[in-house]
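> Here is a sequence with its predicted model. Questions after.
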Amino acid sequence: MANILLVEDDPDINAAFRLALSQRGHSVAGCFLGGEGVALATEVPGPDLVVLDLMLPDLDGREVCRRIRAVSQIPIIMMTARGDDADVVLGLESGADDYVVKPVEPYLLDARIRALLRRSSLPVAPAGESDVVTSGALRLDRKSLVTSINGEAVPLTATETRLLLELSKHPGQVRSREQLLRDVWGTDYLNESRMVDASIQRLRSKVERDPSQPKIIATVRGFGYRFDLQ
């Protein structure tokens, strides 16, 4: 199914997940240190997806994620021992596409891997939609799926591109978190509103001049988010 890199420092958990995911059709390489994970994730050709533990002995998982994101948009699932909002949001804001809370059953991890791989296959804009959407300095080409600011390409993950596409399809209209979860992530994520909030924050950090005072992706308190044309 896919080439997976598992970065997990516990030898028993590492071995168990490698075996379980291999039995589900994946090719799995494992390592125990964050630095090694960065090197393996960014080599060419690299894996299709990274499963990354939050707590590692050499580098914090968030730092590993940031280093990978500096050079690659490869899909990343963060594994955390706690489901606290702070841990999850910080993991997502560091660049992870998804997260699971340990202990996690292998079949659930496999399901999240497959869902993320499907989501990472970037969509083609439906016929009849405008090829280009602009808002201030932002330009989104729906055909090439290239986002740029003042003519300079902005590296977005597949999930961030899907989110921007979905918002820009409804300019001036409020999209609720539930609508965005359904249309960007899928029905399996309908109770994961923090996934939307963290992804919006990361997207703003890339496309807004001042993310603390967004002009393109506005928050409508109590309802959701709105894409504004300028």
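All right, it came through fine. Remember, predicted model here, so these are calculated numbers, not experimental data. Numbers count the residues shown, from 1 in each chain.

> going forward, measure contacts between C-alpha atoms and count neighbours the same way
OK.

> buried sites along stretch 64-80?
64-69, 72-80 (16 or more other Cα atoms under 10 Å).

> Can you classify residue 51 as helix, strand or coil?
Here residue 51 is strand, with the state taken from DSSP: H, G, I helix; E, B strand; the rest coil.

> do residue 79 as well
strand.

> From the chain's centroid, how far away is stretch 114-130?
Mean-position distance between stretch 114-130 and its chain equals 14 Å (Cα atoms, centre = their mean, to the nearest Å).

> hold the first one in mind and look at this next one:
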Amino acid sequence: MAGETILIVDDDEDIREVITLYLEKEGYHVVSALDGTQAVSLTLTVNPDLVILDMMLPGLDGIEVCQEIRKKLTIPIIFLSCKGEPLDKSMGLTAGGDDYMSKPFEAVELLARVKAHLRRNRMLQNVNNSNSILKYPGLTIDLMSYSVEVNGQQVIFSPKEFQLLALLAQNPNTVLSSNDLFQSIWDEESFGDHRTVMVHISNIRKKIENNPSNPIYIQTIKGLGYKFCVEK
């Protein structure tokens, strides 16, 4: 949707200019930050709809910036990094990122991912039906306000964490494979990329389970996928 605000955080001027060119051509409003401290400040004052965040930044690094943003906002965060190792990707997702692209990247692909994240975010925010609130013992998921309460306390979730939790909770006692989850939430084929789903599931368990290593709600069904378990 034209007019949405996107914050680009990267200390490389050339990269900022290229991304800005593509985004503004599509009608987005673009704001830029050169370092981590400025990024956190702009996020709170500008309230962007999405953040494109470099991992390697002067001052606060991308991981620290992401963690600071997650204390206040649930907007989509796409990491950019010259590091393409699985561990680096896991670190970004564990910190609260929703997506990860390695440098060098295709600007067209980045634009497509931006559109997909914003589209899914709008869809979740516009949910309006009689089943918009899911209630389970100690857990309430409000699909309209995009919020989660655990034992009466509101807990912040990233957009992808929320979407995964909502999808599983809307299909209780049903096994969903990693491929099913990835394709439904990220809107693309997983091509065997199970780590992304695994990291997000781990993050969710830490937020809703009393004992994440022995989960009650989201259980792993070996060789098949994940199941949101509730008593019938």
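Perfect, I can see it now. Quantities reported herein were computed from a predicted structural model and do not represent experimental measurements.

> Spit out the contact partners of the equivalent of residue 33 of structure 1 over in structure 2.
The pairwise alignment with structure 2 assigns residue 33 of structure 1 to residue 35, based on TM-score structural alignment. Contacts for residue 35 of structure 2 (Cα atoms under 8 Å, 6 or more residues apart in numbering) come out as 9, 10, 11, 57, 58, 59, 60.

> hang on, isn't the last one packed against residue 39?
No. Under the criterion of Cα atoms under 8 Å, residue 60 of structure 2 makes no contact with residue 39, lying 9.1 Å away.

> In terms of packing, which of those two has more residues around it?
Legend: neighbour count by other Cα atoms under 10 Å for residue 60 of structure 2 and residue 39, higher for residue 39 (25 against 18).

> check which helix or strand covers the more buried one.
helix 36-46 (DSSP states H and E).

> what comes up buried for that helix?
Neighbour-count burial for helix 36-46 of structure 2 [16+ other Cα under 10 Å]: 36, 37, 39, 40, 42, 43.

> Could you report the distance from the nearest residue to the third one once chain neighbours are set aside to residue 56 of structure 2?
Closest residue to residue 39 of structure 2 in three dimensions, ignoring its sequence neighbours and counting by Cα to Cα, 6 or more residues apart in numbering: residue 33, at 5.2 Å. Residue 33 of structure 2 sits 13 Å away from residue 56 of structure 2, going by Cα to Cα, to the nearest Å.

> Tell me, how many residues neighbour residue 92 of structure 1?
Neighbours around residue 92 of structure 1, by other Cα under 10 Å: 26.

> Is it located within a helix, as I assumed?
Yes. Assessed with three-state DSSP, residue 92 of structure 1 lies in a helix.

> My guess is it contacts residue 199. True?
Yes. Residue 92 of structure 1 is within contact range of residue 199, at 6.9 Å (criterion: Cα under 8 Å).

> before we move on, the earlier item: summarise which helices and strands the helix holding residue 39 of structure 2 is packed against.
strand 5-9, strand 29-33, helix 62-70 (3 or more Cα pairs under 8 Å, 6 or more residues apart in numbering; DSSP states H and E).

> Quick check: which of those is nearest to residue 102 of structure 2?
Closest to residue 102 of structure 2 of the helices and strands packed on helix 36-46 of structure 2 is helix 62-70 (Cα to Cα; 13.7 Å).

> Sketch out the helices for structure 2, chain order is fine.
Counting by DSSP state H, one finds helices in structure 2 at the ranges 13-25, 36-46, 62-70, 86-94, 107-125, 159-169, 178-186, 194-208.

> now the most centrally placed residue in structure 1, nearest residue through space, not along the chain?
Centroid check for structure 1 by Cα atoms, centre = their mean gives residue 97 as the closest residue, at 2.2 Å. Leaving aside its sequence neighbours, residue 97 of structure 1 sits nearest to residue 76 (Cα to Cα, 6+ apart; 5.4 Å).

> show me the contacts for that neighbour.
49, 50, 51, 52, 65, 95, 96, 97, 98 are the contacts of residue 76 of structure 1 under Cα under 8 Å, 6+ apart.

> Counterpart of the fifth one over in structure 2?
Translated: residue 65 of structure 1. Aligned partner of residue 65 of structure 1 by TM-score structural alignment: residue 66.

> so that match touches residue 95, yeah?
Yes. In this structure, residue 66 of structure 2 is within contact of residue 95 by Cα under 8 Å, at 6.4 Å.
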